[in-house]
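Peer 1: A structural model of the following input is requested.
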Amino acid sequence: MDLQDQLKNLFPDHQAAPEEEIIAEVKELWIQDEPMICKFEKRKGKPTTIIEGYTGDQEDFKILAKEIKTKLSVGGSYKDESIIIQGDYRDKIMAILKKKGFKVKRVGG
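Peer 2: Model (predicted):
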């Protein structure tokens, strides 16, 4: 007895929904002409990478911050229209942003 049969026994009046592919809608980020700035700083003695200069919607920038943090498996935050990533990940972040179509400028070292 598989799961479908068990569900039919528990809920005999239930009509199963047609099996259709549910496509998650991916929001397109606005790509700007000016380069974003990717810089390295030490805050309280710890290395941080800061990304600033995005002129699009704040929600898009927050989505981008979450995606970068997820891909790099690091902590960080979105504050004062800049993304703050824990650690020195300038090269990896620049590669991710270039792959998405952004222009990136490296600042500081």
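
Peer 1: please count neighbours and contacts with C-alpha atoms only from this point.
Peer 2: Fine.

Peer 1: which residues in the protein form strands?
Peer 2: Taking DSSP state E, the strands of the chain run over residues 36-43, 46-52, 76-79, 82-86, 104-107.

Peer 1: need the winner for burial among the ones you listed.
Peer 2: Of these, the one with the most neighbours on average (mean count of other C-alpha atoms under 10 Å) is strand 82-86, at a mean of 21.

Peer 1: which other helices and strands does that strand contact?
Peer 2: Judged by 3 or more C-alpha pairs under 8 Å, 6 or more residues apart in numbering; DSSP states H and E, strand 82-86 is in contact with strand 46-52, strand 76-79.

Peer 1: second chain to compare with the first, below:
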Amino acid sequence: MDLQDQLKNLFPDHTPEPADHSEDSKNDLWLQDDPIICKYEKRKGKPITILEGYTGATEDFKKLAKELKTKLSVGGSFKDDKIIIQGDYRDKIMTMLKEKGFNVKRVGG
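Peer 2: Take a look at the predicted model:
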């Protein structure tokens, strides 16, 4: 007898809600009309990619930062309404953001 059967025995009147595991972050984030600026810099000799210009909620931008860092398997941070990704990943980040529906503008190099 597994856990689901035990729960059915304890609570016979309860009908569980269907689990929605399709976490589509495209619907979670606020899409803006102005483009997100994606630029490349070198700090202390190391390349970094900076995303700025998001006008939505800070929490949405933090979620986006975490998702980008996870998908790219790189480090980074969120400071002063900017996402800083370690390395030059402008092309990959721009394609990911365009798939989500964002307008992206490439600046520099």
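
Peer 1: turn the helices and strands packed on strand 82-86 of structure 1 into TSV, including distance to Phe102 of structure 1.
Peer 2: Compiled in TSV, those are given as follows (distance: least, C-alpha to C-alpha, whole Å):
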stretch	distance to Phe102 of structure 1
strand 46-52	12
strand 76-79	18
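
Peer 1: wait, which of those strands is closest to Glu25 of structure 1?
Peer 2: Minimum separation from Glu25 of structure 1 across those (C-alpha to C-alpha) falls at strand 76-79, 23.2 Å.

Peer 1: where does the closest one end up in structure 2?
Peer 2: In the comparison with structure 2, strand 76-79 of structure 1 aligns to the range 76-79 (TM-score structural alignment).

Peer 1: check the mean deviation of that stretch from structure 1.
Peer 2: In the superposition against structure 1, stretch 76-79 of structure 2 averages 0.4 Å from its aligned positions (mean C-alpha distance after the TM-score superposition for structure 1).
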